[in-house]
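Undergrad: Make a model of this:
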Amino acid sequence: MDDLIWPLSNLHVAASFLASDIRGTSACPEFASATKNANRSDVNLDDWFEQVANCSGVDIQSNTSNYPDVIKMLKCCGPCILMMPDNGFIVLLKTKRQNAVILNYKQQFSLLPLTKLKDILTKEHVLPLRQSLSEQLLPLGLPTKQHEKVLESLLIEKLSNTPVIQAWIFHPAAYDNIFAQFKQAKFLKGLMLSIGAALLFQIMLIISWYVIGLGVFETNDHDSVFSLWALLLFSAIPFYYLSLKIKNRLSLDFGAELRKQLLQGILKLKPNDVRRHSSGHFMGQVMDIDLLEAQSFGMSFIAITALTQVFLAGIILAVAGVSWSHSILLTTLLILIGMLSLKYYREIKRWLAFDLQLNCKLSEQLVGHRTRFIQEMPEQRHLVEDEDLSNYTKLCEQLDKWGAVLTTFAGRRVWLFLSLLLLMPELTSDNVDVASLSVCIGAILLAAISLEQFANSVKYLLEARCAWVNLRPMYEGAAETCANSTQSQASFTHADSKGAEYPTIQARELHFSFNKRKILDGCDFSINAKDKMLLEGNSGAGKSTLGNVIAGAYMPQQGELSLNGTSFKAVYNELWRKKIVMAPQFHDNYLFSQTLAFNLLMGRCWPPSEADLIDAQTVCNELGLGKLINKMPAGLHQMVGEGGWNLSHGEQSRVFIARALLQRADLIILDESFSSLDPKTFNIALPCVLKRSNALLIIAHP
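TA: Sure, this is the predicted structure:
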């Protein structure tokens, strides 16, 4: 058992192994020094794993599980590193049925039952409670099996809201090439297997055509021939079933993988990129996700299968000895499909671009409906909409026209008519090879069905291609930041540490421009630990821009910005934002339709521990939100936001302040967070902010 446990001093070896297995790169060797000869309490493991992720090019997600969900989590979290109750770790690669595949300390694979692994990981929380509950159940005199069953039910009830294990899950980075993602998920292997099964199905159908031709025209033993023909047809059914089953499973896995990667990319979009687009733009992209998921994989499979069947039919027609003209005709139709597909692609690009514009306009008009109703002239209210709908109708007509042309000229009717016309000399000849003619007719029918399937699938694939073009910036939202970032070998020094050598923030010659307008021009300043600073200025003077640059939302275009002596360029962006937390202006902040506890602790820890909830309640009381929470039936667990408990602007502002304070950052930036507070509430909230912040920067109007 001891060889399954990795000590903290060799944790970098385990991380390197998992990173190389996923991406072919190992973690930086410099991280060994952070864990060598150290106790777990001395190392911030979340920060350490984030630095490993940045250096090795993989994503590492920290996750916890409550007791009832431990087995479920273990089945789906591999590859990951699990934290032991003591000072060790377990490396889980994957699960096979009810067993876990463990990488032991000697870098060999071992199997361990999931139930035993669960007991090892949860013993710190479970053993004391199990012993206490077991003693309480003894007077009942329950049979052994029933005693264990009741005991397990009580443990699930008692520990249902208590995180009992922590794991760091390794998976490909969101900015990796999409084909690399699918290769890691082993999609190509399943796709080739499915296509192979479909081809075997079609080959057996062609052979059955050959057999039936022999039986009808050249053999008198019809019973044997028809028996062989029926046997071939029944033998083809398992191949068709296997192909369909694999395709459906891969389609579901593809959709799940696609949405997971898109979500990771969305969460890493730069704030400035998000601000440039309207809500309608993102609403249109969400609809594009459905389009891409529904059509891309399934239609790709149909297109590949159909095209393979067309080539198979062409080869059969060429070698059947009847005529080469059918192969030439088939090639000509494929070229025609390509040319018409190019024209259809151009039309659908125009249509989707205009559709996205309409989504943007629609969302803006919905938000501003009351303003338009009061301010706009009634007779002019719908002129623009009518013009847009007219243009949209014209684009739809063009799209439908070329779609019909594509399916008509590449459909089975044109192919069947021309191919049978070319076959007429053979049909009327007295010296025809009946078996070859039967195979040729079967190949013509196969090509007819495959051509129509291919043309229809190409239409949908072109739509999916256009949807992917719109979604690609979201998918690659982390690419520019993460792929080019370098890793700092320095460890952060918290502002509370004694004898700090560097200021919390040091800026030299900072320059930042927006749309060719200079906002920051050679700024020099420093913020030390425990400094409380007020930044005042007129509207548009660049106060919020400076705050965003310090917080890492904007990248300074020139100059040097460092945190505790570590340059911004050498620090992973997420680590920077953990150390510097900003509460943006009211219109840039958001109250989620979730519980109040989630809105308070989303930047700190979720799901929260009991200590986190107590800390959140204390901060809220100090900010003057105690009476509000007491009014809520569910307290901190009351739903707020749209459809929930309605909070005033002042109450929301204090929730945003509490959210920033609860993250315990080295520097907190409050951008006009007090502007919606009355003097009495301001005098209550300010002492709490001053007491609970390390370094503080308040942005306000004069």
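
Undergrad: From here on, just use CA atoms for contacts and neighbour counts.
TA: Will do.

Undergrad: helix, strand or coil for A495?
TA: Per DSSP: H, G, I helix; E, B strand; the rest coil, the secondary structure class of A495 is coil.

Undergrad: OK, contacts around it?
TA: If you count contacts by Cα atoms under 8 Å, 6 or more residues apart in numbering, A495 has them with T504, A529, K530, D666, N694, A695.

Undergrad: And L613, by the same measure?
TA: A597, L636.

Undergrad: Among the contacts of A495, name the ones in helices.
TA: Among the contacts of A495, DSSP state H puts none in helices.

Undergrad: Now render those as a markdown table, adding neighbour count and distance to R372.
TA: Formatted as a markdown table, the contacts of A495 follow (neighbours: other Cα atoms under 10 Å; distance: Cα to Cα, whole Å):
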| residue | neighbour count | distance to R372 |
| --- | --- | --- |
| T504 | 26 | 48 |
| A529 | 21 | 50 |
| K530 | 17 | 49 |
| D666 | 25 | 45 |
| N694 | 22 | 47 |
| A695 | 23 | 45 |
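
Undergrad: Take those residues and lay them out in a markdown table including distance to V211.
TA: Shown next, in a markdown table, are those (distance: Cα to Cα, whole Å):
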| residue | distance to V211 |
| --- | --- |
| T504 | 84 |
| A529 | 88 |
| K530 | 89 |
| D666 | 81 |
| N694 | 85 |
| A695 | 86 |
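
Undergrad: Could you give the number of residues near D386?
TA: Neighbours of D386 under the rule other Cα atoms under 10 Å: 11.

Undergrad: E379 versus that one, what's the distance?
TA: 12 Å (Cα to Cα, to the nearest Å).

Undergrad: Also A447?
TA: 58 Å.

Undergrad: quick one, which of the two is more surrounded?
TA: A447 (25 against 7).

Undergrad: residues contacting the residue lying closest to that one once chain neighbours are set aside?
TA: Spatially, and ignoring its direct neighbours in sequence, A447 is nearest to V310 (5.2 Å; Cα to Cα, 6 or more residues apart in numbering). The contact partners of V310, taken as Cα under 8 Å, 6+ apart, are L446, A447, S450, L451.

Undergrad: and the second one, helix, strand or coil?
TA: Put simply, A447 is helix when judged by three-state DSSP.

Undergrad: Now show me the structure for the sequence below, then we'll compare the two:
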Amino acid sequence: MTDLAPNWWPLARLGEAIEALALDAGLIRDPPTDPLVVPAAFALEDVPRWTEWAAARLGVEVVDVETPASAIDAVLASGGPAILLDDTAEGPGFFALAGRRRGGVLLLDRQAHRRRVPIAALRDRLVEPVAAEHRAAVDELLDRAMIQPRRRPRAAAALLHERLRAERIGGISLLRAPASASVWRQMRLDGGLRTLALIVAAFVALYVLEIAGWRVIGEGVLAGKVDSGWLLGWVVILLTAVVAQTASAWCEASLAVDLGRIMKARLLAGALALRPDAIKRSGVGQMIGRVIEAQALEALTFNGGIGVLLAGIELVFTAWVLAHGAAPTAHLTLLVGWVVLTGLLGWRYFVRMRRWSGERLDMTNALIEAMVGHRTRLAQDRAARRDAQDDAVVQRYLTTSAAMDGASIIGVTALPSIWLFAGIAALVPAFAGQPVPSPVTLAISLGGLLLGQRAFGGIAGGSAGLARAAIAWSRVRDLFAAARGGAVTVTRRTDGIADEDRPVIEAEGLMFRYPGADRRVVDRANLTIRHGEKILLDGASGGGKSTLAALLTGLETPTSGLLLLDGLDKATRGDAWHRLAAAAPQFHDNHILSGSLAFNLLMARSWPPTSADLADATELCEELGLGDLLSRMPGGIEQQVGETGWQLSHGERSRIFLARALLQRASLTILDESFASLDPQRLGQCLAAAIDRSQALVVITHR
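TA: As a prediction, this is how the structure comes out:
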């Protein structure tokens, strides 16, 4: 039996283990100058919050995982790095999962050295507290069934495995680079750079084998006979080339998946970090256009980049082959000139494609905006004017399309084919002089020309993909920049636990103005909100109430002044600010997402939800007067709602927005005109629920 004791860490050394794991996995280069120290008053339930805080100090992201007990092998086989909580009779502790190796997993011992242990031993240790509750029932069942002793262990394991499907194992915290980290860093940590090197090596080997195959067949043919030894050598070369090509294809697919995952996560992080007013300034069509470009960016970047890289390698082999051919000077000069010509025509194609893409996205934007406002256009706009506008847009698109297609025919399609004819023409002077080229050098030249044609075809196709990727990048680069700017920064603090004696909100000299505006929307505001306080904020429309709410909930950053939430500023809290300060924005800024009603209610609290979460959400719906809605919907709280689901009334949507904010159980809850659409009876009912279920509450109304 494997002894796991040397690999078990006490909870007091959690900070030390996180540092060791981050260093071991390459997530950080150097240990922090200020070590992570676990506070004295520290319990098992404080671990997720503190672990997130500690990892953020190192620039690392933590993902808490909960898995069915029967599927924990897959989580362990992923190799971490991860913290695995283990509450034993000796007290709470954990294991530091560092990797995997040959059917086992690698754990860091208390000296931060890697030790390999069987995955079954670690699984049994983590699952045992849950399995112990079912083992007696399984043994009783086997006794009643009178299972033979030799079959009993296998039957018991199978029954226990089935019972554990309904049990969930928590306390698993995965460490990884944040989505806001650079693509290069994430590729390095995921082994993407090593995969790229394997792709290049495989293609170099493939070209070497291809040239060797030509040589073997060529020498045999020119010698006038091809014996079995030459044929066998040629077959071996071909089979080796197939292996190299298969390995390259597998590596390309693996790299494409990793790059796509990293870029999607980075774009999503950037989209979530965008300022709300920046999103409002973009129309629906523009946002959809950016989504389309973002979707194409990863594929175009990968395919185009790999295509150009491999074609560049092929050009190097082309130059080497042509240098040993019948007209080396003429062919090498032609090769250099053709590379320059390809670059110039490629730039011409890029400029025209950029203009065409702009027209295409503008047309997409105009179409979607017209669809959104279709009824308004029918009522307010003249048909002749609408048709004239549409005709002008289509005509511009047709003109730019024709220009781009013309550049594509010359630069992408025709140029590689013309290269072959130009190369053959360059051989003519060699035949006019003395000595006449031998058949061997002539064959080498023709092989080099064919290799060059393939290389220029790869460059043309890859450059077209890179051109489209560059255009797509111009549309989404602000998302990448927003993700980088949204990275969490944490200052020195070791508890991360709210103090009930501290005010929830402390604001002093708070000022805010929107970018490009001269007027201060919030001007030298001083505000203190304590735990348990219920505040009504009343004012005229346009007075800055919603802007103040955005500041308090962390959606906007003050221009100047001091703003603390539970004693810490936003730079210290990072994304945790949004969990402590919840809001139900105004109706036009709040949305029902396509999904179940449960998801729309609990998306900010916990997803997937526990049975307790669903019961609490159902109870709150009853308190807000939504019980009739739940009884009418066939699926109850699991009913699909949103644009493609069950249609909700204005008042029902308002109460769902209210429930979503209250279910977050934040230290501060702000309701921005959440009761405006409710009748007096519903208003009293919802206000009572809001007061009862919130800690500190701010209700905003307008006069």
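
Undergrad: circling back to that earlier point, any idea which of the contacts of A495 of structure 1 is closest to A174 of structure 1?
TA: Comparing the contacts of A495 of structure 1 against A174 of structure 1 with Cα to Cα places D666 closest, at 28.4 Å.

Undergrad: Neighbours of the residue lying closest to the closest one once chain neighbours are set aside, how many?
TA: Counting by Cα to Cα, 6+ apart, D666 of structure 1 lies nearest to K579, which is 5.2 Å off, once chain neighbours are set aside. K579 of structure 1 is flanked by 20 other residues according to other Cα under 10 Å.

Undergrad: Just give me the match in structure 2 for K579 of structure 1.
TA: Using TM-score structural alignment as the criterion, K579 of structure 1 maps onto L580 of structure 2.

Undergrad: For L670 of structure 1, identify the helix or strand it belongs to.
TA: strand 667-671 (DSSP states H and E).

Undergrad: mean distance, that strand to its aligned residues in structure 2?
TA: Here the mean offset of strand 667-671 of structure 1 against structure 2 after fitting is 0.6 Å, by mean Cα distance after the TM-score superposition for structure 1.

Undergrad: Show me what that strand is packed up against.
TA: Under the contact definition 3 or more Cα pairs under 8 Å, 6 or more residues apart in numbering; DSSP states H and E, strand 667-671 of structure 1 sits against helix 543-551, strand 580-583, helix 649-661, strand 695-700.

Undergrad: Burial-wise, tell me which of the ones you listed comes out on top.
TA: Comparing those by mean neighbour count (mean count of other Cα atoms under 10 Å), strand 580-583 comes out on top with a mean of 25.

Undergrad: Identify the residues contacting it?
TA: Outside strand 580-583 of structure 1, the residues that reach it (Cα under 8 Å, 6+ apart) are 547-548, 550-551, 589, 656-657, 660, 663, 665-671, 673.

Undergrad: cool, and stretch 637-646 of structure 1?
TA: Counting by Cα under 8 Å, 6+ apart, residues outside stretch 637-646 of structure 1 touching it are L591, F592, S593, Q594, T595, L596, A597, M632, L647.

Undergrad: ok, now stretch 399-415 of structure 2?
TA: By Cα under 8 Å, 6+ apart, stretch 399-415 of structure 2 touches 342, 345-346, 348-349, 352-353, 355-356, 359, 456-457, 460-461, 464.

Undergrad: which one in structure 2 is aligned with P238 of structure 1?
TA: Under TM-score structural alignment, P238 of structure 1 pairs with V243 in structure 2.

Undergrad: tell me which element its match is part of?
TA: Here V243 of structure 2 sits within helix 228-273, counting by DSSP H and E.

Undergrad: One more: G307 of structure 2?
TA: Per DSSP H and E, G307 of structure 2 falls inside helix 284-322.

Undergrad: okay, and that helix goes to which residues in structure 1?
TA: Going by TM-score structural alignment: helix 284-322 of structure 2 matches residues 279-317.

Undergrad: Stretch 199-207 of structure 2 maps to which residues in structure 1?
TA: The aligned range for stretch 199-207 of structure 2 is 194-202, by TM-score structural alignment.

Undergrad: Which positions in the matching stretch come out as buried?
TA: S194, I195, G196, A197, A198, L199, F201, Q202 (16 or more other Cα atoms under 10 Å).

Undergrad: Closest one to Q146 of structure 1 out of those, please.
TA: Using Cα to Cα, these come closest to Q146 of structure 1 at S194, 47.6 Å.

Undergrad: and S560 of structure 2, what pairs with it in structure 1?
TA: Using TM-score structural alignment, S560 of structure 2 lines up with Q558 in structure 1.

Undergrad: Apart from its chain neighbours, what residue comes closest to that match?
TA: H511 (4.9 Å).

Undergrad: My reading is that the one you found lies in a helix. Confirm?
TA: No. Assessed with three-state DSSP, H511 of structure 1 is strand; it does not lie in a helix.

Undergrad: That one and P556 touch, don't they?
TA: Yes. Contact criterion Cα atoms under 8 Å: H511 of structure 1 and P556 qualify, at 6.0 Å.
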